[in-house]
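Participant: give me a model of this one.
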Amino acid sequence: MTLAVALSGGMDSLLALALARDAGGDVLAVHAHFLPPDHRARELAHALETLCRGLGVPFHALDLSEAFRQRVVTPFAQAYASGLTPNPCAACNRDMKFGLLFEAARALGAGRIATGHYARLAPAPEGGQALLRGADPAKDQSYFLTLVHRRNLDHARFPLGDWTKARVPAELARRGLTPPLPSESQEVCFVPDDDYRAFLQSLGAPLPGPGPIVLEDGRVVGRHQGLWRYTVGQRKGIGVAWGFPLHVLAKRAGKNALVVGPKAALAALECRVREVNALADPSRWPGEVLVQTCYRQHPRPARAAPDGEGGLLLHFLDPVERPTPGQVAALFDGSGRALAGGIIA
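Facilitator: Prediction:
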C-alpha cells in the first residue's frame, strides 16, 4: 500500500520522508499550499521537488488554500468574534492534514499518510490504532492530534514517534539532507508576526466592539476594547489600575462583558467539553483520567462523565487554572494513550 508523506519544508517532515523511504514500499510526497501560493511558496515547492527527486520519491504540490480558508481561517475568526480562544492547529490536523490532504493523497493512489508529528501509534486492544504520546516529552504533539477522527488515525503513520527532536538535525546532516525551511514557526502559521489581533482586523470580519470590564460581583471597573482582544488568564493589557493585579476570568459574550479578578479566582475544579472525539471506547476508560487543557500544561487527574448533552463534564481532583473556552481538552490514560479530545465550553 502506497504511503504519502506530508512535506512542509521543515526538518521533521523531511526526516519522516527519509525514514519512510528506508522502510521500503511505495512512497510519494505531498506538499499542501494552505495559503495562496506566492513566489516564495512556489520556490519552496520547487526545492522540495528537487529533494524528492534526489531521494527517488514522486512529489506532488497541492493548492488547498481555499479549503484552508473555509475550514480553518474563517472558523478561527468566528471563534474569536464569539468570545472564544480557538486552537487552529488542532483544527488543521483534523480537517486538512488528516482530512482533505489525505483525501488528495488517496486520489494519487496512497492508502496511508505520514507526517512529522512527534506522536506514536500502536495496535489498540479493541482494534485499529491507538494514539500515544511521543517519546520526546519536550516535543510530544499528541495533544494537537486528539481531534483527528479515529478512522483517519487508522491510516496514519508517525515515523518520528520514537525520536527526540535533538537527534533530528544530526541525522539529516548525516544523510546530506538540508530542509528548505531551516527554522520552523512555533505559532499559528497563517498569522503574520504572530499578531492575531492585527490579523483578525485585516480580515475585515465583524468583531464585537468595546464594552464593560466587571468584577465577579458585577461592579464596573473599566471599558474593554473588544472581547476578541483578551483571553482567560491574561494579566497584562487589561488597562485597569486596581488594588491588586487583575486577571481575565471570563468573557461573557451575551453581555459583551469582560470579567476580571484576582489570580486566585482563576482556580477551577471542573469544565465542560463539547464536540468530543472519542479515540477509545468510553466504557473502557479508567475511573481517573489525565486531562491536558493547553499544549504546555502538565496533565492533571480528573474524572470524566457525560454531561447529558453529548459532551463531557470534567471534575478535577485538585484545582487547576481555569481552562480557556475554545481550546482543546485532551484526555489520556496513565499509559499515555489518548482517550478523547474536544473543545472546552
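Participant: please make it C-alpha for all contacts and neighbour counts, starting now.
Facilitator: Fine.
Participant: what's the next secondary structure element after the one helix or strand Arg303 maps to?
Facilitator: Using DSSP states H and E, Arg303 maps to strand 300-306. Moving toward the C-terminus from strand 300-306, the next helix or strand (DSSP H and E) is strand 312-321.
Participant: buried sites along that following strand?
Facilitator: 312-316, 321 (16 or more other C-alpha atoms under 10 Å).
Participant: not counting sequence-adjacent ones, nearest residue to Thr115?
Facilitator: Ala6 (5.3 Å; C-alpha to C-alpha, 6 or more residues apart in numbering).
Participant: surely the one you found and Ile113 touch.
Facilitator: Yes - counting by C-alpha atoms under 8 Å, Ile113 is a contact partner of Ala6 at 7.1 Å.
Participant: top strand in the chain by residue count?
Facilitator: strand 267-278 (DSSP state E).
Participant: which residues touch it?
Facilitator: Outside strand 267-278, the residues within contact range by C-alpha atoms under 8 Å, 6 or more residues apart in numbering are 146-150, 307, 310-323, 329, 339-345.
Participant: most remote residue from the protein's center?
Facilitator: Most distant from the centre of the chain: Gly243, at 37.2 Å, with distances by C-alpha atoms, centre = their mean.
Participant: which strand or helix spans that residue?
Facilitator: Applying DSSP H and E, one finds Gly243 in no helix or strand.
Participant: any idea how far it is from Val221?
Facilitator: To Val221, Gly243 is 12 Å away according to C-alpha to C-alpha, to the nearest Å.
Participant: for comparison, sequence B:
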Amino acid sequence: MSDHMLPPANGRRLRVLAAMSGGVDSAVAAARAVEAGHDVVGVHLALSAKPATLREGARGCCTIEDSRDARRAADVIGIPFYVWDMAERFREDVMDDFVAEYKAGRTPNPCLRCNEKIKFAALLDKALGLGFDAVCTGHYARIVEHPDGSRELHRSVDMGKDQSYVLGVLDSDQLAHAMFPLGGDTKGDVRLEAERRDLAVAKKPDSHDICFIADGDTQGFLAKHLGTERGDIVDASGTKLGEHDGAYAYTIGQRKGLRIGHPAADGKPRYVLDISPVNNTVTVGPVEALDVDRLVGIRPRWCGPAPAGVVDCTAQVRAHGEETAAVAEVVDGQVRVRLAEPIRGIARGQAVVLYAGTRVIGSATIDATA
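Facilitator: Down below sits the predicted model:
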C-alpha cells in the first residue's frame, strides 16, 4: 500500500483541474500538481451571484478579491485560468439546503454539502465531461492507493488542519478522481513553500465561518430568509419559561441568549436540549441532559465498500471535534452508532464520520440521538 499523493502510481500524465479558491492552500496544491508533471488548468468557482469586493478579515470567501488572488497565483504557477459560474447550483444545493435544514430544526454543515454537491459532483462532473482526469484541491487529507488501484481516504498528518471530516461524503468513484497534494504536510510547511514560490497569498489569512455569511451573523441570515415566528421556550415538563422570535436561531447545547425570565430551581444554567419546528418550541434543561451515547444516521455515504456487520471504529461529530471510540452497524439503510463515552450536545443534521484508525469509513447525517 502506498501513500497516494503525486503523481499516480502508474506514472501517467494526468489532465488535472485545480480548484483555486484564492487562498494559499489551493495555490500550493496546484503548483505541486504542475511540478509532478501533470497538465493543470486552474479554475475559480464563482459561488455568489453578487460577490463582495473584499473579504471581511478572515471571514467568508469567494469574493472578487479571492478571484483575483487565484488568477495571480495561476499566472505565477504558469497555468491557464478560468472562472466558472456555479452561483445558481451553489444556491440550490448549499444555501437553500442550509435554510431548509434550520427550518426543520436541524443543524447542517454547509462545507460537507459543498464538497458533496459542488466540488466533487458539479465541478467533477463538468471536469470529466471536458476530458480531465482529476480535480485537485487544497484540502488537508490523504488518499492512500493499494496495488489493485483501490483508494482510501485518510486523515492529514497535520491533525490541527485535518479536513477529512468534511470530505467524508465522498464515495469511491469521486475518490478515484480526487487529488489532495497537501495531506502529508503541515500548514506552516505550506505557507513557507508558498513564499519560496513567490505566491502573494503566502500570508493570506485562512477563511473561517460560513462562506456565504461573511459577517458571521448566522441568526440574521436565517431571519432574512425565514422571518420571525414567536414561540415558547419550555422545560422538559412543558412549562413555559420564556419566548423566542424563531426556533431556528437556537442550536442544541446553546446556553447564552435564551431569554428565560426566571432561574432554574437549582440555580444552575440551562441549555437548549431540543428544537421542535412542529410546535415552534425550544426545550431547555440541565447540561447533563445533553449527553448522548447513541445516534442514528441517515443518507450514509461510504468512502469504499459499506461496512458489514458490527464494526469497531471511532466517530467524529464536529469538524474540529475529537473522535470517540464507537461501534457502528448498518441496519435497513441507517447507520446505528453506539459511543463508548457520551458526547455532549449533538444536534440533528450534523454529520457523524466514522474512522478506522486514520482511514475514513464514511459518513451519515444524524437523524436521532439517545
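Participant: what's the TM-score for these two chains?
Facilitator: Once the chains are overlaid, their TM-score stands at 0.93 when taken by TM-score structural alignment, normalised by the length of the first structure; 341 aligned residues with a C-alpha RMSD of 2.0 Å.
Participant: counting neighbours, what do you get for the aligned partner of Glu288 of the first structure in the second structure?
Facilitator: Taking TM-score structural alignment, Glu288 of the first structure has Asp312 as its aligned residue in the second structure. Counted with other C-alpha atoms under 10 Å, the neighbours of Asp312 of the second structure add up to 16.
Participant: my guess is Asp312 of the second structure meets Val327, correct?
Facilitator: Yes - if you go by C-alpha under 8 Å, Asp312 of the second structure and Val327 touch, sitting 4.5 Å apart.
Participant: where does the longest strand of the first structure end up in the second structure?
Facilitator: Counting by TM-score structural alignment, strand 267-278 of the first structure sits on residues 291-302 of the second structure.
Participant: for that stretch, buried residues please.
Facilitator: Quick answer for stretch 291-302 of the second structure (16+ other C-alpha under 10 Å): 291-298, 300-302.
Participant: can you pull the contacts of Gly345 of the second structure?
Facilitator: 252-253, 273, 290-292.
Participant: give me that answer again for 10 Å
Facilitator: By C-alpha atoms under 10 Å, 6 or more residues apart in numbering, the contact set of Gly345 of the second structure is 251-254, 271-274, 287-292, 369.
Participant: in strands, which of those residues fall?
Facilitator: Using DSSP E, the contacts of Gly345 of the second structure in strands are 271-274, 291-292, 369.
Participant: that older thread, on the three-state scheme, the match of Glu288 of the first structure is what?
Facilitator: strand (DSSP: H, G, I helix; E, B strand; the rest coil).
Participant: go ahead and confirm it touches Ala325.
Facilitator: Yes - counting by C-alpha atoms under 10 Å, Asp312 of the second structure does reach Ala325; the two are 7.8 Å apart.
Participant: any common contacting residues for those two?
Facilitator: Common neighbours of Asp312 of the second structure and Ala325 (C-alpha under 10 Å, 6+ apart) are 338, 354-356.
Participant: out of those residues, which end up buried?
Facilitator: 338, 354-355.
Participant: what's the match for Ala325 of the second structure in the first structure?
Facilitator: Per TM-score structural alignment, Ala325 of the second structure is aligned with Pro301.
Participant: count the residues that sit near its match.
Facilitator: When neighbours are counted by other C-alpha under 10 Å, Pro301 of the first structure registers 21.
Participant: and the closest residue to it other than its chain neighbours, how far is that from Gly336 of the first structure?
Facilitator: Excluding its sequence neighbours, the residue lying closest to Pro301 of the first structure (C-alpha to C-alpha, 6+ apart) is Leu290, at 4.5 Å. Distance of Leu290 of the first structure to Gly336 of the first structure, given as C-alpha to C-alpha: 9 Å.
Participant: who has more neighbours out of the two?
Facilitator: Neighbour count, other C-alpha under 10 Å: between Leu290 of the first structure and Gly336, Leu290 has more, with 22 against 16.
Participant: tell me the contacts of the residue lying closest to Gly227 of the second structure once chain neighbours are set aside?
Facilitator: Take Gly227 of the second structure and drop its neighbours on the chain: the residue closest to it by C-alpha to C-alpha, 6+ apart is Gly246, 7.8 Å away. Contact partners of Gly246 of the second structure, counting by C-alpha under 10 Å, 6+ apart, are 103, 219, 222-223, 226-232, 277, 280-282.
Participant: put the buried members of the residues you listed into a PyMOL selection.
Facilitator: Per 16+ other C-alpha under 10 Å, the buried members of the contacts of Gly246 of the second structure correspond to this PyMOL selection:
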select buried, resi 103+222+223+231+232+277+280+281+282
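Participant: now, the contacts of Gly246 of the second structure that are in strands?
Facilitator: Per DSSP E, the contacts of Gly246 of the second structure map to strands at 231-232, 281-282.
Participant: now Val317 of the second structure, nearest residue through space, not along the chain?
Facilitator: Val352 (4.5 Å).
Participant: so what's the gap between stretch 54-72 of the first structure and the chain middle?
Facilitator: Centroid displacement of stretch 54-72 of the first structure relative to its chain, using C-alpha atoms, centre = their mean, to the nearest Å, is 19 Å.
Participant: oops, could you answer that again for stretch 138-156 of the second structure instead?
Facilitator: Distance of stretch 138-156 of the second structure from its chain centroid, counting by C-alpha atoms, centre = their mean, is 18 Å.
Participant: between the two ends of it, how far is it?
Facilitator: 12 Å.
Participant: try stretch 104-111 of the first structure
Facilitator: Across stretch 104-111 of the first structure, first to last residue, C-alpha to C-alpha, it's 11 Å.
Participant: just give the number of residues close to the residue in the second structure that Lys255 of the first structure lines up against.
Facilitator: Under the alignment (TM-score structural alignment), Lys255 of the first structure pairs with Asn279 of the second structure. By other C-alpha under 10 Å, 10 other residues sit near Asn279 of the second structure.
Participant: hmm, Asn279 of the second structure is touching Asp232, no?
Facilitator: Yes - between Asn279 of the second structure and Asp232 there is a contact at 8.8 Å, judged by C-alpha under 10 Å.
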